[in-house]
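[1] Here is a sequence together with a model predicted from it:
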Amino acid sequence: MTKRFYITTPIYYVNGAPHIGHAYSSIAADVMARFKRLDGYDVFFLTGTDEHGQKIEKAANDAGITPQHLADRNSDAFRAMAAAVNLSNTDFIRTTEPRHKAACAAMWQALDAAGAIELGHYEGWYATRDEAFYNEDELTTAPDGTKRSPYGAPVEWVREPSYFFKLSTFQSRLLDLYETNPEFIQPASSRNEVLSFVRSGLRDISISRTSFTWGVPVPNTPGHVMYVWIDALTNYLTALGYPDRTAPNMAFWPADIHLVGKEITRFHAIYWPAMLMAANLPLPKRVFGHGWWVVDGEKMSKSLGNALEIQPLITEFGIDAIRFFLLREIPFGNDGDVSRRAIITRLNTELANGLGNLAQRTLSFIAKNAGAAIPAAGPATEADHALTTIAETLPTRVRTAMDRLAYQEALEEIWKLIRAANAYIDHEQPWALRKTNPTRMAHVLRTLCETLRIAAILLQPFMPETMAKLLDQLAIPPTARNFAALETHLTEATPLPTPTGLFPRFVEPDA
């Protein structure tokens, strides 16, 4: 039976250029997608852009261009970001595509047929920046006395004709979902926030707008366009072939993980399952709201003008180093402060001095003193068993951490092995054994090669390009790099290529 896995990023709003926060979501999803592929799953990995709404229309008008021109330009920037951070996505969805408009129309009609939509008028507080409506008790007051959304966006009082989704009728079903499936919303902080919101009482939500035109038209209703979240959330089905429920890729539904920023968890954990319940479609298995990267304690945002671009970091440090840093530095789900100093410290300590040094010491020594080939095994000692036990039990520990999206924990488990291997080589001193006990030297070097092989295979999702180089230097064929191959062993006397460094130590130019 085919094991399938479907993971999505948020679709990124095209009112501005991508920054490191977008890259973070994308890289986290990519690492999980690659991990599952290596573990034998058929994976569908979706990313893309969200291109409708009042905010896009306003930004385009301000720039003197059409909304479609703005969407095309900025969607291309997000597609370029996906390539720059080495995403392995299956599809890239754009909400201005005909296939998506057809899916949105079908979703609307399914909700309408279920009696979940009614016509009325909307009156309340709306934040254009968030594309969200808020209750009075959710608002904050800025220092200048203006009302703001919970995320700091200006709000305005609006009144207009609107269709409503009867969200209030789904309150008990949603609470039952959260109760019977505690892992549906993660981490715990996001779950608690959503539970509190739903328990306080749900109101029907406005799902059409008449004050602007840049959106998916409501079927058979001139003058109304769909509220951007009805449009945006449907993308996860569009990419699989909806509304054709017999489309081959619909076998991937329901999604295993919707990976989102914590500020949009509410839409994915409340609106989306309620919509799917109404449309009689299976619910996603998990919504994970990750934390923010902050600069000087403030969330990065295009609107605030403090967004950190990803490309200069890639140019300076390399994409694999940045992928590693973003998932190593903080527990996934928490907020983290990003700084150049933190990046350099992490890369020098763990990549250059840790893994890079281990690979260089081992492979260079073999090239010079052990025939440039995989050494032969000899009698094992207690020290050998201690290291190989860590290595052989590592895949299980890494899988357990990855199943919880505990990326930092998974990397820490791998680095326990790397630290143990560096201590092992210091203790065993193969350079001394070369003269006193060549048989023992060979076994030590072989043990180190096996350790590097296991670490490199497990690190492929995080640093695909660099780990491919390391596996090349260990002469591991492409067919022996998946997780099933972790159970195999190196073949004695396999020739090894000339080793090259993996992670140069970073030195500040003015140091």
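    That came in fine, so what should we check first? Just so it is clear, the structure is predicted and the values come from calculations on it, not from any experiment.
[2] okay, CA-based contacts and neighbour counts for the rest of this
    Fine.
[3] hang on, isn't residue 337 packed against residue 295?
    Yes. Residue 337 is in contact with residue 295 according to Cα atoms under 8 Å; the separation is 5.8 Å.
[4] Compute the number of surrounding residues for residue 81.
    When neighbours are counted by other Cα atoms under 10 Å, residue 81 registers 21.
[5] That one sits in which helix or strand?
    helix 67-84 (DSSP states H and E).
[6] And here is the other one:
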Amino acid sequence: MRRSAKLVSHITTPIFYPNARPHLGHLYSSLLCDVQHRWKLLKGVDSLLTTGTDEHGLKIQLASEKNHYKNPRKFVDKLFPEFIGLDKFYNVKFTKFIRTTDPFHIENVLKLWELCNKNGYIYKGEHHGWYSISDETFYPESKVIVDPKDSTRHINTESFNEVIYQSETNYYFKLSAFQDKMLDYIENQNPEFVYPSSKRDQLVKDLKTNPLQDLSISRPASRLQWGITVPNDPEQKIYVWFDALCNYVSAIGGIDTSTKPATIPSLHWTQTTHLIGKDITKFHCLYWPSFLMAADLPLPKRVVIHNHWISNGMKMSKSLGNVIDPIVVGKKYGPDIVRWYLLENSKIDADGDFIESNVSSLRQLFVSKWGNLINRCCGQKFNISRAIGTFSMDRSDRILNLWKDNSEVTTHINNIFEQLNKLPRQMDEKIDKFDHSNMLKEIWNMVNDANLLIQVSKPWEKPQLQQDSIIFLCIETARILSILTQPIIPMVSSNFLDRMDIKPERRTLDFVTLGSDNNYGENANSSKRNLPLELSPSENEFTHTM
């Protein structure tokens, strides 16, 4: 697979509320973005990954009060490093971590407000409605019911969080003016804007059945102190979602209002992919593009929506005791094992079920299958360097001819040749579609085929030429898979490549064809080398490769 031309790419995680420590859902969003970002870099594409924390709003204000902080800033200052720590522990290779309390971000929120206001999309009025503090949004009467478990409370039918009826003076955004524009854009102009298609179809259905209502985009400062002040009105604070969504632009250089019309100067913007959880779909797929249209600013490339994680078949909750702490499970099994598990056992349009015993089994599988394949080839009876020197230039026909009298062996050889030839292209397609589960299953099939080839060919019993042909094909399988999976398991793949003595500069997509690296493994068959992966995670596996 040839390296890509110098292109640009930008992927974003949602920015996370630092009102508690990060959980498995935060890791999952970040991991999906990290794999995309690392794959782009491996292809030679100019890529950015931005993430951060959403630090304003009533939810943060109340959480800080509950935790006895007089100043919400001190509360978020304590918690935001937890999110950076999670990313670093799991080797999420972010380019920029943005906080919505950053002065530059606040400047951009005010610029976005002023552009929308100048174009006539903001007005002041009375607001009456059902507000959810947890979701930081109002819900229409049609989506509010009495809580079946407590008749004194009301909840909404989207998130099932409590809502409270409120009446106040706010600023409004003319969201209703974008009903037809958004429907046409998502359904006709850019049907790839929302991915996967199941989420796009649901959004289109909702737009057709529930017309957009004008959106309250401020809160009285008497109720919400922790927020950005509305321009020229100190009695109002900007709605947290109007603030938070602007982070995606702030993170890559912001809005340039010195030009006419205003621009987002970063070359990455129109190639931006937002990766979000399904619970914040309307904010990213309806509110955010409408704000941008109102400001005469371009829209990002697409919004990718993923489902959530449950634990042992049940929604995670503290009362059930089934909440997964990603740091704890990562220390137990190794960060890369958890990364692989989350990718292999999830589909973005279905909830994933986290079962810890399966994570343990996965680590054993890495040791017994992939690690063992490398250990076998690196055995003292074999010579990797000699095998590569013999077969790197003339491969398939010569190897098949050596085993022409053994149809079982030639069947496995042909399978490996075929799979290795098409795997880089398949991975590119599947990563772009976030189809990690099927992709990783294919990789396991190749590891199993290589192990089976050793088992049926018994190279330790064969003459040197036959022996070397099998070792060449199997170690090449391990090498190529280890290069291709660097975006998925950056630490473990590095250990595997180190064990095979692959030079750092030869771990790119230029070297993922059979025989493309003809100079490695000189000391790989030494008896003094350590195992590339052991049953219990070792300290060197936690070395960060940022």
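    Sure, I can see it. A quick note: this is a predicted structure, and the numbers were derived from the prediction, not measured.
[7] picking that back up, against the second structure, where does the helix or strand following the helix holding residue 81 of the first structure fall?
    Next in sequence after helix 67-84 of the first structure, counting helices and strands by DSSP H and E, comes strand 91-94. The alignment of strand 91-94 of the first structure onto the second structure (TM-score structural alignment) covers residues 96-99.
[8] Run through who's touching that stretch.
    Applying Cα atoms under 8 Å, 6 or more residues apart in numbering, the external contacts of stretch 96-99 of the second structure come out as 48-55, 84, 105, 247, 251.
[9] Take the residues you listed and keep only those in strands.
    Filtering the contacts of stretch 96-99 of the second structure for membership in strands, criterion DSSP state E, returns 48-53.
[10] Go ahead and name everything in contact with stretch 226-238 of the first structure.
    Contact with stretch 226-238 of the first structure is made by 8, 11, 46, 50, 52-53, 93, 95, 99-100, 103-104, 107, 131, 206-209, 215-218, 243, 250, 253, 267-268, 272, as judged by Cα under 8 Å, 6+ apart.
[11] if you look at the residues you listed, which of them are in strands?
    8, 11, 46, 50, 93, 206, 208-209.
[12] sorry, back to before: could you let me know which of the contacts of stretch 96-99 of the second structure ends up closest to residue 328 of the second structure?
    residue 84 (15.9 Å; Cα to Cα).
[13] What is the equivalent residue in the first structure for the closest one?
    Correspondence of residue 84 of the second structure to the first structure, assessed by TM-score structural alignment: residue 79.
[14] Contact partners for its match?
    Residue 79 of the first structure is in contact with 48, 92, counting by Cα under 8 Å, 6+ apart.
[15] Comparing the match of strand 91-94 of the first structure with the first structure, how large is the average distance?
    Here stretch 96-99 of the second structure is compared with the first structure after superposition; its mean distance to the aligned residues, by mean Cα distance after the TM-score superposition for the first structure, is 0.3 Å.
[16] Residue 473 of the first structure contacts residue 501, correct?
    No. Residue 473 of the first structure is beyond contact range of residue 501, at 10.2 Å (criterion: Cα under 8 Å).
[17] Residue 360 of the first structure matches what in the second structure?
    Checking TM-score structural alignment: residue 360 of the first structure goes with residue 375.
[18] Let me know the secondary structure of residue 301 of the first structure.
    Assigned by DSSP: H, G, I helix; E, B strand; the rest coil, the conformation of residue 301 of the first structure is coil.
[19] Setting aside sequence neighbours, what's the nearest residue to it?
    The shortest distance from residue 301 of the first structure to any non-neighbouring residue, by Cα to Cα, 6 or more residues apart in numbering, is to residue 307 (5.3 Å).
[20] what does the one you found align to in the second structure?
    Match for residue 307 of the first structure (TM-score structural alignment): residue 323.
[21] That match contacts residue 317, doesn't it?
    Yes. Assessed by Cα under 8 Å, residue 323 of the second structure is found in contact with residue 317 at 5.7 Å.
[22] Pick out whichever of these two has more residues nearby.
    Between residue 323 of the second structure and residue 317, counted using other Cα under 10 Å, residue 323 has the larger neighbour count: 16 against 12.
[23] List the contacts of the more buried one.
    311, 316-317.
[24] One more: residue 60 of the second structure?
    Residues near residue 60 of the second structure by Cα under 8 Å, 6+ apart: 17-19, 72, 76, 226.
[25] just residue 475 of the second structure next, same as before
    Contact analysis of residue 475 of the second structure by Cα under 8 Å, 6+ apart lists 373-374, 377, 384.
[26] so which of those residues hold up in the first structure?
    Checked against the first structure using both residues aligned by TM-score structural alignment, their matches' Cα atoms under 8 Å, these keep these contacts: residue 377.
[27] Dump the contacts of residue 475 of the second structure to CSV, plus secondary structure.
    Formatted as CSV, the contacts of residue 475 of the second structure follow (three-state DSSP):
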residue, secondary structure
373, helix
374, helix
377, helix
384, helix
